[in-house]
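[1] next input, structure requested:
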Amino acid sequence: MTSPDQPSDQPKEILLVEDSPSHQDLMLEALAETCVSHKVHIVNNGEEALEFLRQQNNYAAAPRPHLILLDLNMPRMDGRELLAIVKADLDLKLIPIVVFTTSKAATDVIKSYGLHANCYISKPSDIDKLFEFVKVIVNFWLNIVTLPPT
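    Alright, predicted model coming up:
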């Protein structure tokens, strides 16, 4: 479903916050197999993500993402710090954030939900399951859910 402000034929904007080039490549491959028209923007850490979201520096023309896929363990500013900042920002807090990380630690799950992550998914090590999870995430958040207007 789309909002009246977002025509259905417009690609959805996805911000992938991931520092690992191999994980970035896998995610791009998995996202390419989804049935949702989308554009993926990749940043390597929380600082870059914040610049993207606030349209600062190299990201002055960055679009507002419809969905953020967030890794937790990154250099400079990690996903936990970014999550706290985004969800406390009145202009950004409505953007859905899916924590998609290798961590299965209960402390990370609890902290992420406490910081208002929209959901927490541990990346499976099996590539077929990873692709399946990405398809389900994208379909749910960009096809089924009614998102706030951008």
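
[2] going by C-alpha atoms from here, please, whenever you check contacts or count neighbours.
    OK.

[3] so where do the strands sit in the protein?
    Along the chain, counting by DSSP state E, strands occupy 12-17, 38-43, 67-70, 97-101, 119-122.

[4] quick one: terminal-to-terminal distance for stretch 41-49?
    10 Å (Cα to Cα, to the nearest Å).

[5] how far away from the center of its chain is that stretch?
    10 Å (Cα atoms, centre = their mean, to the nearest Å).

[6] please give me the structure for this one as well, since I'd like to look at both together:
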Amino acid sequence: MTTTRTQTAQPIDILLVEDNPGDVRLTEEAFKEGRIENNIHVARDGVEALAFLRKEGTFDDAPRPDLVLLDLNLPRMNGDEVLATLKADDELKSIPVVVLTSSKAEEDIVTSYKHHANAYLTKPIDPAAFIETVRSFEEFWFSVVRLPPVEDGR
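    Reported below is the predicted structural model:
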């Protein structure tokens, strides 16, 4: 049986792949004050993100995220590599991925969409604008967009 998270009382699971502690804090703060109940899980680099998604090692009981927020500039494995790997995996490719990065480079935007990112957002430098961007994103993705169903027990 499948259900849509926004149709139930279940919180939304978000995997935030971000190595900057300040951006992690701002993102968590923005989601905490939002209207949608959520659980934010943080991976600090690309290797950790894939381990979480694949439920490997210490992440064997990790939930399947409803959405991945992915920075491009990551240690060990960059965001482009994570995105390409995730979207090439039959078990993971249906998870929506939103690139949330400081890069405004056209090449990064083109590459992200080439690797099947669902959206590309540039992080504002101003903390208040950053929080507003995350809140707008939350409203759109969890109130307007229909996410793929999740299988019960996953």
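
[7] could I get the strands of the first structure as CSV with distance to Asp128 of the first structure and mean neighbour count?
    Shown next, in CSV, are those (distance: least, Cα to Cα, whole Å; neighbours: other Cα atoms under 10 Å):
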stretch, distance to Asp128 of the first structure, mean neighbour count
strand 12-17, 20, 22
strand 38-43, 20, 17
strand 67-70, 18, 24
strand 97-101, 16, 23
strand 119-122, 14, 17
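
[8] now those as a markdown table including distance to Tyr59 of the first structure?
    As requested, the strands of the first structure are arranged in a markdown table below (distance: least, Cα to Cα, whole Å):
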| stretch | distance to Tyr59 of the first structure |
| --- | --- |
| strand 12-17 | 12 |
| strand 38-43 | 10 |
| strand 67-70 | 16 |
| strand 97-101 | 19 |
| strand 119-122 | 26 |
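
[9] and the gap between Ile127 of the first structure and Ala61 of the first structure?
    Distance of Ile127 of the first structure to Ala61 of the first structure, computed by Cα to Cα: 34 Å.

[10] do Val40 of the first structure as well
    14 Å.

[11] with Met27 of the first structure instead?
    23 Å.

[12] these two - which one has more neighbours?
    The residue with more neighbours, out of Met27 of the first structure and Ala61, is Met27; 18 against 11, by other Cα atoms under 10 Å.

[13] now the helices: where do they sit in the second structure?
    In the second structure, the segments counted as helices under DSSP state H are 21-32, 46-54, 79-88, 106-114, 127-139.

[14] check the mean deviation of the longest one from the first structure.
    I take that to be helix 127-139 of the second structure. On superposition with the first structure, the mean distance recorded for helix 127-139 of the second structure (mean Cα distance after the TM-score superposition for the first structure) is 1.2 Å.

[15] Arg64 of the first structure against Thr150, yeah?
    Yes: Arg64 of the first structure lies in contact with Thr150 (Cα atoms under 8 Å); the separation is 6.7 Å.

[16] look at these two and report which has more neighbours.
    A direct count of neighbours by other Cα under 10 Å for Arg64 of the first structure and Thr150 places Arg64 higher, at 18 against 13.

[17] the counterpart of that one in the second structure and Ser94 of the second structure: what is the separation?
    Mapped onto the second structure by TM-score structural alignment, Arg64 of the first structure lines up with Arg64. Shown here: Arg64 of the second structure relative to Ser94 of the second structure, a distance of 11 Å by Cα to Cα.
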